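[1] what follows is a predicted protein model with its sequence.
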Amino acid sequence: MSVEAWTGPALPHPLQQEQRCVPATMISFWNAPPGSPSADLRPFVELACALGGEGFPAALLETLGHWVAARHFNVLRIGAPRPELLLAGTRHRDAQLVWRCWQAYSRYYHSHDPLFLRMQRQRRGPVPLLGHLLAEDIEFDAYREAIYRDNGLSERLSSLHWDEEGRPLLFNLYRHREDGYFSEREIAAFEQWVPALLQLLRGHLALRRGRSATDEWRLALLHRATDLTPQELAVCLHLLRGLSHAGIAAELGLKESTVKTYRNRAFARLDIHFRSQLFALVQG
């Protein structure tokens, strides 16, 4: 799981000149087209060179930027009881936005995602499904406000496919209100390139699978704060796994109040205040 933060100015993009007016609200999905693209493949060659490395999320956004202007993406494995975040990347000036959205989605709103629910019901063999969602399409007010309105998001492009074990994998690109709406050209480019992107994503995740995320998190936290106690470190690692304070208490055989005490001490040593900052910290 990896995130790269954009630290430069706002992102002008040549495709923004072709942005549409506000489209009619409707949730849509369709099959990815067969065949191979004929456009310049050099950006994909550069992306392939980043496979398995920490720079892959930034390289993916850079590659997509040739055709689709998006500030952040994520890849989710949807399953019970909650989705799993496999990969994420951001070029937004607020580097923690992607984590705040992910935490809210995974805890409260994944079962209210109208686009995923519709796409999941239309599984058609190995062909990826593509989807398009406007914030206005979301009828559940709490979901629309917490994920989209409160974070300035206006739109999402998605691809849904299934892994070798039949588990749904969702690849999402997000657009911000300040950037306008995805143009017809960008949507067509997403449709054209998503099969190749999915192949590269599979390769990257396969290369990373052999590495223990917990080991990487432990090293990152100890690099930031060498004086973390074993108990404080254990609580942080369980937080990164998505456990609640009650869940951590049960797993470690502690009182919930003790877990919160260890969390507060660890956060003070790490000079952070929120769980989203903890996620951002281990992603470098």
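    All right, it came through fine. These numbers were taken from a predicted model, which means no experiment stands behind them.
[2] when you work out contacts or count neighbours from here on, use the C-alpha atoms and nothing else.
    OK.
[3] which stretches of the stretch 51-200 of the chain form strands?
    Chain-ordered strands for the stretch 51-200 of the chain, with DSSP state E, counting those that start in this stretch as the definition, fall at 72-77, 84-90, 129-134, 153-162, 168-176.
[4] for Glu256, which of those strands is the nearest?
    Nearest to Glu256 among the strands of the stretch 51-200 of the chain is strand 84-90; the distance by C-alpha to C-alpha comes to 24.2 Å.
[5] need the helices for the stretch 1-150 of the chain, in chain order.
    When secondary structure is read from DSSP state H, counting those that start in this stretch, the stretch 1-150 of the chain shows helices at 42-49, 56-64, 97-104, 114-120, 141-143.
[6] go on, the stretch 151-284 of the chain?
    Assignment of helices within the stretch 151-284 of the chain using DSSP H, counting those that start in this stretch yields the ranges 184-209, 213-224, 230-240, 245-252, 256-270, 275-282.
[7] check the offset of the longest one from the chain's centre.
    Okay, so that is helix 184-209. 14 Å (C-alpha atoms, centre = their mean, to the nearest Å).
[8] second one coming, line it up with the first:
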Amino acid sequence: MQISRISRDYVERFHSLDGNRQAMLDHRAKYGGARILAQLQSVEDITHRDYRRVCYEQPQISQRMALLNHQEEGGAWLSINFYRGREHGNFNQREIEFIESVAPLLIQVTRLHYRAFIEANQMPSLLRQRVELLFPELTRRDRELLRHLLSGLGAEDIAPLMGIQRSSAATYIKRLYRKVGVSGHRELLGLVVRSRWS
């Protein structure tokens, strides 16, 4: 598929040439990242021949409007990009003003989505670290098992990952629960939550 190929080329070859990167650096130096930046880039603005050809000319894009915002938490930049196909010409003033008028709402929704994504992907690791702090005596194998359990896996999924039989996985899970003083998965999660707020 052409879009996946363009995305791969962009990440591997052209990300450092993106006009948004310089705009972000300039914006952060000037404002500290607190504001939303609207950045317009036309195909004519791109001087690197291959970048222009692969990311704009081949997919027939005439212009991109990006909404950029620096996240104080973690230092990431959020970027929402709107692309105009060549057949529609460039964004007109009315369209630009409309996008700018809804930019705070779009950035807030994107910020919330990004935070939920980070939390969902980091939560098992954070929970595991919390249990490991409470029970430093856990073995390497216990910690591996804990990681799988806190990722939502059951004995049938854990067994092949750890190279053991399903019955052995179930036994190891019971032993781990005993070590941390709980009787099941729900209590394990309760232990982590209690330790967080106590």
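    Sure, I can see it. Since we're looking at a predicted model, the values are computed, not measured.
[9] picking up where we left off before, can I get the helices of the stretch 1-150 of the first structure in a markdown table with mean neighbour count?
    Formatted as a markdown table, the helices of the stretch 1-150 of the first structure follow (neighbours: other C-alpha atoms under 10 Å):
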| stretch | mean neighbour count |
| --- | --- |
| helix 42-49 | 15 |
| helix 56-64 | 22 |
| helix 97-104 | 19 |
| helix 114-120 | 17 |
| helix 141-143 | 14 |
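[10] looking at these, which is closest to Gly89 of the first structure?
    Gly89 of the first structure lies closest to helix 56-64 among those, at 5.0 Å (C-alpha to C-alpha).
[11] number of nearby residues for the aligned residue in the first structure for Gln60 of the second structure?
    The pairwise alignment with the first structure assigns Gln60 of the second structure to Gly152, based on TM-score structural alignment. The number of residues packed near Gly152 of the first structure is 16, by other C-alpha atoms under 10 Å.
[12] how far away is Gly152 of the first structure from Arg175 of the first structure?
    With distances defined as C-alpha to C-alpha, to the nearest Å, the gap from Gly152 of the first structure to Arg175 of the first structure amounts to 9 Å.
[13] so for Glu191 of the first structure, which of the helices of the stretch 1-150 of the first structure sits nearest?
    Nearest to Glu191 of the first structure, of all the helices of the stretch 1-150 of the first structure, is helix 56-64, at 11.9 Å by C-alpha to C-alpha.
[14] off-centre distance for that closest one?
    With C-alpha atoms, centre = their mean as the basis, helix 56-64 of the first structure stands 13 Å off its chain's centre.
[15] so where in the second structure does that helix end up aligned?
    Residues of the second structure offer no counterpart to helix 56-64 of the first structure, counting by TM-score structural alignment.
[16] which other helices and strands contact that helix?
    helix 42-49, strand 84-90 (3 or more C-alpha pairs under 8 Å, 6 or more residues apart in numbering; DSSP states H and E).
[17] make JSON lines out of the ones you listed and add distance to Tyr181 of the first structure.
    Output for these, formatted as JSON lines (distance: least, C-alpha to C-alpha, whole Å):
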{"stretch": "helix 42-49", "distance to Tyr181 of the first structure": "24"}
{"stretch": "strand 84-90", "distance to Tyr181 of the first structure": "18"}
